[in-house]
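**Q** fold the following.
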Amino acid sequence: MREKILVVEDEIIIAFDIKSCLEKAGYIVPEIAAYGRQAVEKAGEIRPDLILMDVMLKGDMSGIEAAAEIGHLFNIPVIYLTAYSDQTHLQKAKTTQPFGYILKPFEETQLITTIEIALNKHQIEVVMREALEKEKENRAIKNKFVSMVSHEFRNPLNNILTCTELLSNYDLQFNEEKRDEYLSHIQKSVKHLDNLLADVLLMSKDENEKLQFNPTPLDLEKFCQDLLQDIQLSVSENHKIIFTVHGSLANLENNSTVQTSHLIKLDGKMVYHILSNLLANAVKYSPVGGNVRFDVFYVPGEVIFRIQDEGIGIPVADQENLFNSFHRASNVGKIPGNGLGLAIVKYYVDLHGGNISFASKPGIGTTFIVNLPINN
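**A** Okay, the predicted model is just below:
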């Protein structure tokens, strides 16, 4: 692609000589400007790759002032054209960090060489600036990650420490029920730490190291019933999970992937994580309780899961970033979480070649829908 160069020169004959020279060398000269303010406007309109700017221009804005504003607004490299070699103008021009100087009258070879050097220099600076910004972004993500993981680990570790201290001082005033309660707290905290560690390790792995998609025949209804038994262990009396199956495998009888009358092929480990995470979130983000509806739909070529709660909902401003790692909605308050769950859910759904979508309204609740193809 040929580079565009804006020529800013108030002597029209010199301006056309420069234009002719540049076009002969293969550059595009879309505009010639004669005034500083006009140069700023044209720079914003056409976004040239480089500007040749006369230091002294007619009007109320000099070339140096115009270059300074263009650099601030658009980050476009500028080469100065000047008939002056005195130190006053050169020192003033240096403050705008130009990419070169060309003294008039100029030679064509000098002009083209200076332009090529300036374009290459600017490209290198752009690449370095992007790399620096990426490094800053990565460092910020890393710091956020360390801070969040440290916080997430600290809570269950504190629970374990407290319970073990109480048990170490165990005496006859503690009945068996109380002892079992402390042991249960420890077991739950250890399980939470184990799940958190697994999530962190998964998200930190290289793509080639992550869990690979491995579909196997699955009795889906029994699978969901077993999953619900696990989930019910951590569900309070204020929550009720309503499980409904719509349709049957008869809907899929023409699909060659149905191995028997009860089995379809899905990756059980991934589906367990997808559904358990969504169901756990539905309960967790419904702090005052309510119904959680868990529906399974059999349709030709795919199975659809719908999980619907009556919880706090997701603010509109957070919905766009919901599946990004470490993102948590602004209304979660002190509800625990690490912002990794939905990112992993999305990753597992994608590995199935499926789709996940949601609808949510703050104060009303959230519905997640997961479509997983069974002809994978």
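**Q** rest of the way, CA atoms for contacts and neighbours
**A** Fine.
**Q** ranges for the helices of this structure?
**A** Here the chain has its helices, by DSSP state H, at 12-24, 36-46, 63-74, 87-94, 108-168, 176-204, 220-232, 268-284, 316-319, 341-351.
**Q** for comparison, sequence B:
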Amino acid sequence: MAPPKLLIVEDEIIIARDVAAQLVALGYDPVGHAMSGPQSIDMARALRPDLVLMDIQLAGAMDGITAAQAIRDSFFIPVVFVSAFSADATIARAKLTEPYGYILKPFSERELHTTIEMALYKHQAESKLRDSAAQLSALSQSVLELLEAERRRVALELHDEIGQCLAAIKINLQSHHRFKDRTPEQLNAENLAIVETALQQVRRMALALRPTVLDDLGLAPALHSMAEQAGARSGFSVCFETSDPPQAPGEDATTNRPPPAVESACFRIAQEALTNIARHAQATHVVVALVQTAHHITLEVRDNGRGFDANSTYSRARRGNSLGLIGMTERAALLGGHVTIASQPGHGCTVRLSCPLPPPANHPAPP
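**A** Coordinates of the predicted model:
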């Protein structure tokens, strides 16, 4: 592994050379030496060091504290101050830049090494925290977008399906006296048929929002039922493959069911994959495979359709232009799992979910 790169900011050449020699002896790479505040900013921009050793008192109008603030704000590079001054006012100003260390001259090689190592460690931890915060922010934004998309879908279905049925009933009730060619019994039968259609649509929407078979029978039957219905609607054959989860003697089938959150994620990811197949794949055959072990669950949805460029799909998802893929990957990520998509034009597509399971009761976790 390459040694950490350090930028020295010191207006005394002899001191700078001595510090550089110490850094080399400690296993660091002194990549540059700046003698002023503006020069340190330019070199930080060009060299992108892992850490800056900054003297506070520098020649020119810009001192080390001002330069350190600019470097931190612009490049998120950690700064350790090196100074012979320990006045309260100086330290108070330096603290405002949130430095990663403050070494008083003269210092020992051991002190220099310890301060640098702690600064690098702290910066690495902060970087991970920033990345996690950015991912959480992106996830929150994606969740909001998915919720809005789902609201739009439900609103559209209510308007186009339930709304149309209710409007037809209203027209029949308001205008029954004008229908000279139909008896009241015929109008009543027509209204009952419309109501039955509306009830079926409500049931279908309710099942889409939360399938009762998932709660009542479990993941495998729910996936099988959904896949068969999707195939019947879209004209492709379905093969459902599953393996029974491991069972200890005396346990019933529900003992080792995955947690509800895992079952829901598997169901929704399979639902999204089957929806995409119906819309885009032009497939004639689909395989849904579910494998559960004591500590892991794997779901695959494979089709023999026309396929697509998976890399471009991932690129669109990273730009926020593929809410379906975003939804699948984020559902898996929230459970510690991941989704992969393998596809090429003309060679079908495989959507694969891999997700860890919590250890069963009285069973040790895997090593």
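**Q** rewinding a little: nearest to K361 of structure 1, of the helices of structure 1?
**A** With Cα to Cα as the criterion, K361 of structure 1 lies closest to helix 316-319 of those, at 7.8 Å.
**Q** contacts only, for the nearest residue to F368 of structure 1 once chain neighbours are set aside.
**A** Take F368 of structure 1 and drop its neighbours on the chain: the residue closest to it by Cα to Cα, 6 or more residues apart in numbering is F358, 4.3 Å away. For F358 of structure 1, the contact set (Cα atoms under 8 Å, 6 or more residues apart in numbering) comprises 366-369.
**Q** quick revisit: out of the helices of structure 1, which comes closest to N291 of structure 1?
**A** Closest of the helices of structure 1 to N291 of structure 1 is helix 268-284, at 8.8 Å (criterion: Cα to Cα).
**Q** how near is the most far-flung residue of structure 1 relative to its centre to L161 of structure 1?
**A** Farthest-out residue of structure 1 from its mean C-alpha position, per Cα atoms, centre = their mean: L172, at 54.8 Å. Distance, L172 of structure 1 to L161 of structure 1, by Cα to Cα, to the nearest Å: 21 Å.
**Q** report the buried residues of stretch 304-318 of structure 2.
**A** Buried residues in stretch 304-318 of structure 2, counting neighbours by 16 or more other Cα atoms under 10 Å, are found at 304-308, 310, 313-314, 317.
**Q** next one: stretch 195-210 of structure 1
**A** Using 16+ other Cα under 10 Å as the test for burial, stretch 195-210 of structure 1 gives 196, 199-200, 202.
**Q** mind putting those into JSON lines with distance to G71 of structure 1?
**A** Formatted as JSON lines, these follow (distance: Cα to Cα, whole Å):
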{"residue": "L196", "distance to G71 of structure 1": "47"}
{"residue": "D199", "distance to G71 of structure 1": "45"}
{"residue": "V200", "distance to G71 of structure 1": "43"}
{"residue": "L202", "distance to G71 of structure 1": "44"}
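**Q** nearest to G353 of structure 1, of those residues?
**A** Of all the buried residues of stretch 195-210 of structure 1, G353 of structure 1 sits closest to L202, with 19.1 Å by Cα to Cα.
**Q** leaving out the residues flanking it, which one is nearest to the closest one?
**A** K210 (6.3 Å).
**Q** what does G71 of structure 1 give?
**A** P77 (7.1 Å).
**Q** and R130 of structure 2, how far from S137 of structure 2?
**A** To S137 of structure 2, R130 of structure 2 is 10 Å away according to Cα to Cα.
**Q** who's in contact with L104 of structure 2?
**A** Listed by Cα under 8 Å, 6+ apart, the contact partners of L104 of structure 2 are 82-86.
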